[in-house]
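# okay, predicted coordinates and the sequence, questions at the end:
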Amino acid sequence: MRRIVADFNAGRHDQARLLCEEGLRRTPDEPALNHLLAAVLFAKGEVAEARAHIRASLSIRADNASAHVLAGRIARAAKDFEPALHHFARAAELAPGVAVLIERARTLDEAGDRSQAYQAWQAVARADPSSAEAAARLGRILFEDGMPAEAAPLLERAVKGDAPASAWFDLALVRQDLHEHAAAAAAYRKALEKRPDDAEAAVNLGVALQETGDMDAAIQAYRTAYQQRPTTFGIIAMALTSAPHGRLWLDRDALKGLLGEPGKV
């Protein structure tokens, strides 16, 4: 068991799998080995096989909270949301904690149940007020519901520390919606630092910079977006000709020439 765990933690998934299978040939009803093999298979993306082994583990030891959490994650990966929520509910009964609340909220989010997801993320935030993930998701939901002013403080909290690109992007959207264009540009730049190939963030950065009157920097951002994803050309052309600080381009080829050749970033 220790060797399997050590191999798994070191990323030696094939070796961990061989050891699990060797052990299960001797003791096929061993719940811990089935649990470990399910974890290994899930890490390798073999969802159906992982699900079979975590079911085998739970059929023998049904009161294992960590096995229910893994079963819930596997079910969620299979887009089987009701069983996933059932497993997380059972895990919460056996071992209450913030981690299980987060798994439930993620599942409701992925299932597209916005109302339930919002309530679930609120529960996470109450249990752990420092949760950046809860702040980010609550902020995003409020923004999508047309409440950028309410979303802003949550997203400001979400980007404290080592925040993902998505949190910075959402904060930038909110700032842009509130007409805080310089602050929006700063947030888009942070998002691009973390995810340099995000053409949408580059386009939006160009729009924000254009609103501040910095056309040279805006063109550079548009150039980055176009070279990464040529399909952004229409959005860029519209932004350049419609904003108060835009420019008129009668010749589409001339504008494409200014933006450069795609794929040269």
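In hand now; what should we look at?
# from now on I want contacts and neighbour counts done on CA atoms only, so please keep to that.
Fine.
# ranges for the strands of the chain?
Remark: strands of the chain are absent; assignment by DSSP state E.
# just give me the residue right at the centre of it.
By CA atoms, centre = their mean, the chain has its centre lying nearest to residue 166, at 6.8 Å.
# how near is that residue to residue 227?
Noted for residue 166: a distance of 21 Å to residue 227, by CA to CA, to the nearest Å.
# what's the answer for residue 130, then?
39 Å.
# show me which of these two is the more surrounded one.
Counted by other CA atoms under 10 Å, residue 130 and residue 227 do not tie: residue 227 has more neighbours, with 20 against 14.
# residues in contact with the closest residue to the more buried one other than its chain neighbours?
With sequence-adjacent residues excluded and distances taken as CA to CA, 6 or more residues apart in numbering, residue 227 is closest to residue 262, at 3.7 Å. By CA atoms under 8 Å, 6 or more residues apart in numbering, the contact set of residue 262 is 226-230.
# go through stretch 186-205 and flag the buried ones.
Along stretch 186-205, these residues count as buried under the neighbour rule (16 or more other CA atoms under 10 Å): 186-192, 196, 198-205.
# quick one: which of those sit in helices?
Assigned to helices by DSSP state H, the following of these qualify: 186-192, 199-205.
# residues in contact with residue 54?
The neighbourhood of residue 54, defined by CA under 8 Å, 6+ apart, consists of 34-35, 38, 67, 70-71.
# looking at those, which one is closest to residue 220?
Nearest to residue 220 out of these is residue 70 (CA to CA; 45.6 Å).
# just checking, the closest one touches residue 39?
Yes - proximity of residue 70 to residue 39 meets the contact threshold set by CA atoms under 8 Å, at 7.3 Å.
# those two: who's more crowded?
Neighbours were counted for residue 70 and for residue 39 using other CA under 10 Å; residue 39 has more, 26 against 22.
# excluding chain neighbours, what is closest to the more buried one?
Spatially, and ignoring its direct neighbours in sequence, residue 39 is nearest to residue 50 (6.8 Å; CA to CA, 6+ apart).
# hold the first one in mind and look at this next one:
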Amino acid sequence: MSKRPPSNLERPSPNNPALDKAILAFRMQRLDEAERLASDVLKSNRGNVVAADVLGRALLMQNRPKEAVDPLQRAARRSHDPAIEVLLAAALAAAGRNDVALDQLRRTTARRPPFPPAFIELGSQFGKLGRFDEGIAVLESGLALTPGVLDLLMGLGHLHLKRNDRAEARASFSQVLATAPQRHDALVALAKAMALDGEYAAAADLYRRALALQPDDAAIRVNLGKCLLEMGERDAGEATLRAATRGSAQLAGPAIVALAAAPHGRFFLRPSAAAKFLRVEKN
């Protein structure tokens, strides 16, 4: 549900060329280099929050959450920085220490002034554990403290959707779009909820708006194709699925399922026949 916790990396480094290089390496996805450079900065300055942020994120993106916990814990103890605490909780949860992660997030959500990303992360962790009511309560408390934070509304909508309360999910996503009509994730989320309710024409319109913002999003194109097929627009639906799989052979599976599930769908006895029909290009 949630994105990676908010970062300290937008903060300017106080005349620290090594840290600047670490941040640049991270942004360029050179994770080994970012890890090494951030570690070097922390050796000389254990209290450098930005270096701990870079190191923690680099390790998490390399699927090494257990290694990320220790430097993030040290940074959290020294700085009491809520963004570092949220990142620490994400690392703890990824390392399988869910109870410790929840305790950390509860402490961070008790901070004043409130830090909305902590509520978002705590709601997300409850959602991952299937504790939807607790997650919804957390996000609602966050909204009561910081009204109008759209990411809190998005998180709330996703939890309602996971609980199959589509009316509440739609209300949350619609509220986001009323404030930010060009928000891609809200368009996609509301379209998904509408498609689940069988409102394929409205969902298709939302998917088209999302594609106008991100034309290369092949997964959204598959979802649009599904809606068109459900609406009986077979030629347009199949053309849309072909356009989606042309750029991503990984989406051939969902596209084939969409073709088979649609009214008067198509069935293929051989994967090669399906690939030929969709004109799948090998990556």
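Perfect, thanks for sending it. Predicted model only: the values in this text are computed from it and were never measured.
# measure the residue nearest to the centre of the first structure to residue 137 of the first structure for me?
With CA to CA as the criterion, residue 166 of the first structure and residue 137 of the first structure are 10 Å apart.
# do residue 201 of the first structure as well
According to CA to CA, residue 201 of the first structure and residue 137 of the first structure sit 19 Å apart.
# residue 44 of the first structure now?
Distance of residue 44 of the first structure to residue 137 of the first structure, given as CA to CA: 28 Å.
# out of the two, which sits in the more crowded spot?
The neighbour count for residue 44 of the first structure versus residue 137, taken as other CA under 10 Å, is higher for residue 137 (24 against 13).
# from residue 182 of the first structure, how far off is the more buried one?
Distance of residue 137 of the first structure to residue 182 of the first structure, given as CA to CA: 24 Å.
# and what of residue 10 of the first structure?
Noted for residue 10 of the first structure: a distance of 44 Å to residue 182 of the first structure, by CA to CA.
# between the two, which one's more packed in?
Comparing residue 10 of the first structure with residue 182 by neighbour count (other CA under 10 Å), the higher total belongs to residue 182, at 18 against 10.
# list just the nearest of the contacts of residue 54 of the first structure to residue 173 of the first structure.
residue 70 (34.3 Å).
# who are the contact partners of that closest one?
The neighbourhood of residue 70 of the first structure, defined by CA under 8 Å, 6+ apart, consists of 39, 54.
# please pull up the equivalent of residue 183 of the first structure in the second structure.
Residue pairing (TM-score structural alignment): residue 183 of the first structure is matched to residue 202 of the second structure.
# wait, that match touches residue 196, no?
No - in this structure, residue 202 of the second structure is not within contact of residue 196 by CA under 8 Å, at 11.4 Å.
# still on that earlier bit, ok, the residue nearest to the centre of the first structure - contacts?
residue 191.
# map residue 120 of the first structure across to the second structure for me.
Using TM-score structural alignment, residue 120 of the first structure sits opposite residue 138 in the second structure.
# list the contacts of its match.
By CA under 8 Å, 6+ apart, the neighbours of residue 138 of the second structure are 119, 122-123.
# how much space separates it from residue 126 of the second structure?
9 Å.
# now do residue 209 of the second structure
Going from residue 209 of the second structure to residue 126 of the second structure by CA to CA gives 31 Å.
# do residue 231 of the second structure as well
36 Å.
# now for residue 97 of the first structure: what does it line up with in the second structure?
So, by TM-score structural alignment, residue 97 of the first structure is matched to residue 114.
# wait, isn't that match in contact with residue 145?
Yes - judged on CA under 8 Å, residue 114 of the second structure makes contact with residue 145 at a distance of 7.0 Å.
# still on that earlier bit, what is the most widely separated pair among the buried residues of stretch 186-205 of the first structure?
Of all pairs drawn from these, the one with the longest distance (CA to CA) is 186 and 199, at 16.0 Å.
# span of stretch 149-168 of the first structure from start to end?
End-to-end distance of stretch 149-168 of the first structure (CA to CA): 16 Å.
# buried sites along it?
Neighbour counts over stretch 149-168 of the first structure (16+ other CA under 10 Å) mark 151-152, 154-159, 163-168 as buried.
# among these, which are in helices?
If you go by DSSP H, these have 151-152, 154-158, 165-168 in helices.
# identify the farthest-apart pair in these.
Within those, two members stand farthest from each other by CA to CA: 151 and 165, at 16.9 Å.
# excluding chain neighbours, what is closest to residue 160 of the second structure?
Leaving aside its chain neighbours, residue 160 of the second structure sits nearest to residue 169 (5.1 Å; criterion: CA to CA, 6+ apart).
# just give me how far stretch 201-209 of the second structure sits from the chain centre.
Here stretch 201-209 of the second structure is found 21 Å from its chain centre; the criterion is CA atoms, centre = their mean, to the nearest Å.
# try stretch 9-28 of the first structure
So, by CA atoms, centre = their mean, the centroid of stretch 9-28 of the first structure is 30 Å from its chain's centroid.
# which residues sit against that stretch?
With contact meaning CA under 8 Å, 6+ apart, stretch 9-28 of the first structure is reached by 3-5, 7-8, 30, 33-34, 36-37, 40-41, 43-44.
# buried residues in it?
For stretch 9-28 of the first structure, by 16+ other CA under 10 Å, it's 13, 16-17, 19-20, 24.
# residues near whatever residue of the second structure lines up with the residue nearest to residue 39 of the first structure, how many?
Mapped onto the second structure by TM-score structural alignment, residue 50 of the first structure lines up with residue 68. By the criterion of other CA under 10 Å, residue 68 of the second structure has 25 neighbours.
# ok, the one 5 residues further on next?
Residues near residue 73 of the second structure, counting by other CA under 10 Å, number 20.
# thanks a lot, catch you later.
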